[in-house]
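Trainee: sequence isn't available, so here's the structure alone:
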């Protein structure tokens, strides 16, 4: 039986927007610890200004309208209602492309890059490079969440979006691109659904390079990376441990306090973007708040933690020792959180066709550098058409 999607349009109730503003007005702020402003987490002064703008200046309806400018749908899959954008390409033979976000992201990451992928000629590119883009909200994230639904790790997410592409939309073969958990899901698709993948493109190497013990007799490049990995593990992974071990406890505070939710997320936007310490120089304040607001209005922050819990409790992208053999492209942005060397990646990805060192940008590539990422994705898949 054919599964039929239903058209979807986002509309947050006026009462929910008013409630958010009321809660923001009653925020209790902590004191600022002595020392550098961001040394111990989110700066109190910055968050005060951000929440004031969120309450009195931010136009949710404008961001909502920007999302609603794209065709959206929901479809029952794997026990949930999966939300996705489905934007047809403008070109002679658009390739289907699955576009996958991560944490703490959402489909708001893609509003600037989707037109560059679906209509490249509009931006000075070649119409023959056009894609038809399918951009789901990952299961458990944003508009693919409702209270009490089942939780998804990376393998289950991959199976769900694979069913969307093949069983619902009828694409026999397609490409996939992702960052953060989207890169993990994309990699899993290349492993578990290889027969349907034209190729995969990622901008975070999640399936390789995380095990320091795998580097026997490391090269100089590998030693530099191992030093970065050690620093990351020591100083930057606290969020992973709490989200991966006690996600329910953390969810209480972030579901009840919009300022707490913003503090938790904005610290990652700042730390992981190529912003030189000024997050709004890399990611616009309105688009950042649109993303945070979506987590708030949907109440999905707790379920968004689940891939961390699943990973720490045995859910792997692929079994140890196995490899991914589909054609692979990788864009390494300079302010990405971890940048494994190609030698490490090649142990897992056995058909790397493109390895690009990008001139600028960070973890949120589609938000920070939509033109650069779109050009890179088009260049990779051009050779596979």
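Mentor: Okay, I see it. Bear in mind that the values here come from a model prediction, so they are computed numbers and not experimental data. Numbering: from 1, shown residues only.
Trainee: every contact and neighbour count from this point should use C-alpha atoms.
Mentor: Fine.
Trainee: so which residues of the protein form strands?
Mentor: Under the criterion DSSP state E, the chain contains strands at 6-8, 72-77, 80-87, 95-100, 131-136, 174-178, 197-202, 328-332, 352-357.
Trainee: for residue 114, find the nearest of those.
Mentor: Of all the strands of the chain, strand 131-136 sits nearest to residue 114, with 7.0 Å by C-alpha to C-alpha.
Trainee: now tabulate the strands of the chain in CSV and tack on distance to residue 342 and mean neighbour count.
Mentor: Converted to CSV, those look like this (distance: least, C-alpha to C-alpha, whole Å; neighbours: other C-alpha atoms under 10 Å):
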stretch, distance to residue 342, mean neighbour count
strand 6-8, 41, 13
strand 72-77, 36, 19
strand 80-87, 33, 22
strand 95-100, 23, 26
strand 131-136, 28, 25
strand 174-178, 18, 24
strand 197-202, 13, 25
strand 328-332, 10, 24
strand 352-357, 8, 15
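Trainee: can I get the ones you listed in JSON lines including distance to residue 226?
Mentor: Formatted as JSON lines, the strands of the chain follow (distance: least, C-alpha to C-alpha, whole Å):
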{"stretch": "strand 6-8", "distance to residue 226": "46"}
{"stretch": "strand 72-77", "distance to residue 226": "40"}
{"stretch": "strand 80-87", "distance to residue 226": "38"}
{"stretch": "strand 95-100", "distance to residue 226": "28"}
{"stretch": "strand 131-136", "distance to residue 226": "34"}
{"stretch": "strand 174-178", "distance to residue 226": "24"}
{"stretch": "strand 197-202", "distance to residue 226": "21"}
{"stretch": "strand 328-332", "distance to residue 226": "17"}
{"stretch": "strand 352-357", "distance to residue 226": "19"}
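Trainee: use this one as the comparison:
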């Protein structure tokens, strides 16, 4: 299978399935001398691991303990490939035996079967959201490279179940349930989750990712624009169905006089561009939003067909999240970190900055 490597200079290659022995990856291209240890990676993995999503989370319990296999010596990167591994410990493959010959609506079962003619039905195999654990580990390594350059990345929930946040304190959001930037909206979100869960249904939402202190000049003209790379990175996450940069879709119904960002002696006076002009960073905060679909595994009867084309109905059991939020937040953050790390190294290679 192709498509398992992300990046040009800062590269992440991942492997593993939802119900295999474990998952892992290799980061190649990370410069030497970056402070890194397992605890740094574990901090990000703990935000994503099963059981961390409050009322919206699956009952599956995984420690998601990372083990660094190579590329780090005495707490610093060596400049060689960084290998890591996370063991699976709470698989229940028998939960999927009854549906191995049925295509689950909203999942990748049908398309994987069409492409490969054979699929791992245990939780979706490689198409499972569990594969994102390797993205988070790789993104945590990229984060340390960005940290050394003074760049910080935050992911926070701006809408859950159709209920938008009214405040946007993205720094405080990192310590709140659902990564909420609005302390007053959490109760409404939890009531919405309870109601939908009682109906055997699931929820979607919107996550905003913000990168601060990004230098101007990152990104390449035409095909490798920074915003194009960010959209590609975020859309590569299975549950994401739409991406906006800056004012996004609202720009289409705005006016140029309102959507342009005026410039004064001290810098830009607004940030409708989301920190990217002509595909190159402007020095403002990078702001991207990812629109996340509802979890497709629902406890309601749905029409489908068997692998031989016979009509049937299915009700999906097992252990599933009610919403991908908040566990998807560190995944989206990781993809932005990986993109910025790659673009930062590309910028250096071209000799734009010392």
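Mentor: That came in fine, so what should we check first? Keep in mind that what you see is a predicted model, and the values were worked out from it rather than measured.
Trainee: what's the TM-score here?
Mentor: Here the superposed chains carry a TM-score of 0.25, computed using TM-score structural alignment, normalised by the length of structure 2; 152 aligned residues with a C-alpha RMSD of 6.8 Å.
Trainee: if we can go back for a sec, to residue 229 of structure 1, which of the strands of structure 1 lies closest?
Mentor: strand 328-332 (15.6 Å).
Trainee: report the angle between that closest one and strand 352-357.
Mentor: 10 degrees (axes from the mean of the first three to the mean of the last three C-alpha atoms, to 10 degrees).
Trainee: what about the longest helix in structure 2?
Mentor: helix 329-349 (DSSP state H).
Trainee: burial of residue 15 of structure 2, as a residue count?
Mentor: Neighbourhood size, residue 15 of structure 2 [other C-alpha atoms under 10 Å]: 15.
Trainee: tell me how far it lies from residue 137 of structure 2.
Mentor: As for residue 15 of structure 2, its distance to residue 137 of structure 2 is 12 Å (criterion: C-alpha to C-alpha, to the nearest Å).
Trainee: now the angle from whichever strand or helix holds residue 289 of structure 2 to helix 329-349?
Mentor: For residue 289 of structure 2, the host element (DSSP states H and E) is strand 286-292. On the basis of the same axes, to 10 degrees, strand 286-292 of structure 2 is oriented at 140 degrees to helix 329-349.
Trainee: next SSE after strand 286-292 of structure 2?
Mentor: The element immediately downstream of strand 286-292 of structure 2 (helix or strand, assigned by DSSP H and E) is strand 302-305.
Trainee: which positions in that following strand come out as buried?
Mentor: 304, 305 (16 or more other C-alpha atoms under 10 Å).
Trainee: which elements pack onto the helix or strand following it?
Mentor: With elements assigned by DSSP H and E, the helix or strand that comes after strand 302-305 of structure 2 is strand 311-314. Counting contacts by 3 or more C-alpha pairs under 8 Å, 6 or more residues apart in numbering; DSSP states H and E, strand 311-314 of structure 2 is packed against strand 302-305.
Trainee: okay, now residue 230 of structure 1: neighbour count?
Mentor: 12.
Trainee: next: residue 114 of structure 2.
Mentor: 11.
Trainee: part of a helix, is it?
Mentor: Yes - per DSSP: H, G, I helix; E, B strand; the rest coil, residue 114 of structure 2 lies within a helix segment.
Trainee: any idea how far it is from residue 329 of structure 2?
Mentor: 30 Å.
Trainee: cool, residue 231 of structure 2 as well?
Mentor: Taken as C-alpha to C-alpha, the span from residue 231 of structure 2 to residue 329 of structure 2 is 15 Å.
Trainee: neighbour count: those two, which is higher?
Mentor: Between residue 231 of structure 2 and residue 329, counted using other C-alpha under 10 Å, the more crowded position is residue 329 (24 against 21).
Trainee: name all residues that make contact with that one.
Mentor: By C-alpha atoms under 8 Å, 6 or more residues apart in numbering, the contact list for residue 329 of structure 2 reads 48, 155, 156, 157, 179, 207.
Trainee: hang on, the first one packs against residue 333?
Mentor: This points to residue 48 of structure 2. No - the pair residue 48 of structure 2 / residue 333 is not scored as a contact, 10.9 Å apart, by C-alpha atoms under 8 Å.
Trainee: neighbour count for these two, which is higher?
Mentor: Neighbour count, other C-alpha under 10 Å: between residue 48 of structure 2 and residue 333, residue 333 has more, with 26 against 23.
Trainee: just say helix, strand or coil for the nearest residue to the more buried one once chain neighbours are set aside.
Mentor: Nearest residue to residue 333 of structure 2, sequence neighbours excluded (C-alpha to C-alpha, 6 or more residues apart in numbering): residue 155, at 5.5 Å. Secondary structure for residue 155 of structure 2, judged by three-state DSSP, is strand.
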